[in-house]
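In: please find the sequence and the predicted model below.
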Amino acid sequence: MEDSKFARKNFALNFSHRIDYLSFGNDVPGHINPLDGTEKITLEQNMLFQYFITVVPTKLHTSGVSVNMHQFSVTERERLVSNKKGSHGVSGIFIKYNLSPLMVRVREEHMPLSVFLVRLYGIIGGIFSTSGLLHGLIGYFVDIICCCFRLGADQSKEGSP
């Protein structure tokens, strides 16, 4: 008899939560995952929290570390589940994940000093040529405007006795 009373009651549940750490695969020092430290606090009852995660295998090769790891991206969704308001569903915290068939390779490469200097000089030269072009165009338009005003002033002087 008690069980049927228990089943008939509508329970309001609070799904406030905190995700301290979530990762897939090996732990990489200094790498911060998107959901680390996520905290959701709600005053509403019967909330639905959904996390859609896409996991991508990654090979990381740098001067300090060489490791196979998994990165992931997250899309979050939250809504109130209320049958009275027409919002149907099940309240709770759901994590849905998808494993990507593609792999990302991250490799650190150092640029030689000569390549760096050529690129730097190219940027500096581009700035000088662009500023020279702008200076010429602005000067040209200023000359046109000044000439128009001079012609107007000269014509008004010629017309007066």
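Out: Noted; the coordinates are in hand. Numbering: from 1, shown residues only.
In: when you work out contacts or count neighbours from here on, use the C-alpha atoms and nothing else.
Out: Will do.
In: what about the strands in the chain?
Out: 17-19, 24-25, 38-40, 47-61, 66-80, 92-99, 104-107 (DSSP state E).
In: then this one, side by side with the first:
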Amino acid sequence: MVTELSFGPHYPTLLNPLDKTIATTESHYYKYQYFLSVVPTIYSKGNQAALDSIIYSSSRPAHSKNVIFTNQYAATSQSATLPESPYYTPGIFFKYNIEPILLLISEERNSFLSLLIRLVNTVSGVMVTGGWVYQLAGWVGELVRKKRRARSEGVLDGKLSKE
């Protein structure tokens, strides 16, 4: 049973994949292996200036209540029954790699005015696109009508000239 496994402090939306994991077996010689990929993470809540100063600073600044230095991980597992022998060790094993990337998570809340501007931009974009589609459909329809007229006139002219 893994109650909690983390590589640093928690931030509000962090979900670790092995927390509250339970595995059982009837065998006395059993091996559980977990392969973890650990990713360094910087979490910032609502303070983009603090996050920018961390990103562009050459030294690591002290923790603040709005910026958390932590790690996340992904896990894969493998398990197998072992032969009863002194050469094999049953147990739970964690093998981890620290990935050479940095994940930045920033939670921000925009103003109501920003929401209204985004909504107006979205509605305007839909209306402009709809206008273009309507106009293009009109041009295509007009072109098709001209071709039909030209064919029907050509057929009539051909019939009249043969008679």
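Out: Yep, it's here. Being a predicted model, the structure only gives us computed values, none of them experimental.
In: turn the strands of structure 1 into JSON lines, columns for distance to S131 of structure 1 and mean neighbour count.
Out: Compiled in JSON lines, the strands of structure 1 are given as follows (distance: least, CA to CA, whole Å; neighbours: other CA atoms under 10 Å):
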{"stretch": "strand 17-19", "distance to S131 of structure 1": "52", "mean neighbour count": "12"}
{"stretch": "strand 24-25", "distance to S131 of structure 1": "51", "mean neighbour count": "12"}
{"stretch": "strand 38-40", "distance to S131 of structure 1": "48", "mean neighbour count": "12"}
{"stretch": "strand 47-61", "distance to S131 of structure 1": "41", "mean neighbour count": "18"}
{"stretch": "strand 66-80", "distance to S131 of structure 1": "42", "mean neighbour count": "15"}
{"stretch": "strand 92-99", "distance to S131 of structure 1": "50", "mean neighbour count": "13"}
{"stretch": "strand 104-107", "distance to S131 of structure 1": "37", "mean neighbour count": "12"}
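In: how about those strands in TSV, adding distance to A153 of structure 1?
Out: Conversion of the strands of structure 1 to TSV gives the following (distance: least, CA to CA, whole Å):
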stretch	distance to A153 of structure 1
strand 17-19	76
strand 24-25	78
strand 38-40	71
strand 47-61	72
strand 66-80	67
strand 92-99	75
strand 104-107	68
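In: for A23 of structure 2, see how far away Y32 of structure 2 is.
Out: Remark: distance between Y32 of structure 2 and A23 of structure 2 (CA to CA, to the nearest Å) = 9 Å.
In: no wait, K159 of structure 2
Out: 87 Å.
In: what do you get for L115 of structure 2?
Out: 46 Å.
In: again, but for V144 of structure 2
Out: 68 Å.
In: could you do S44 of structure 2 as well?
Out: 35 Å.
In: can you check N110 of structure 2 too?
Out: 43 Å.
In: translate E76 of structure 1 into the numbering of structure 2.
Out: When structure 2 is aligned by TM-score structural alignment, E76 of structure 1 is paired with T76.
In: hang on, that match packs against Y34?
Out: Yes: judged on CA atoms under 8 Å, T76 of structure 2 makes contact with Y34 at a distance of 5.7 Å.
In: just give me the longest helix of structure 1.
Out: helix 113-159 (DSSP state H).
In: that one: average distance to aligned residues in structure 2?
Out: When structure 2 is overlaid, helix 113-159 of structure 1 sits 1.4 Å from its aligned residues on average, using mean CA distance after the TM-score superposition for structure 1.
In: contacts only, for Y56 of structure 2.
Out: Applying CA atoms under 8 Å, 6 or more residues apart in numbering to Y56 of structure 2 gives no contacts.
In: that one -> structure 1?
Out: Checking TM-score structural alignment: Y56 of structure 2 goes with nothing.
In: from T70 of structure 2, how far off is Y56 of structure 2?
Out: 18 Å.
In: check A137 of structure 2 too.
Out: Taking CA to CA, one finds A137 of structure 2 at 55 Å from T70 of structure 2.
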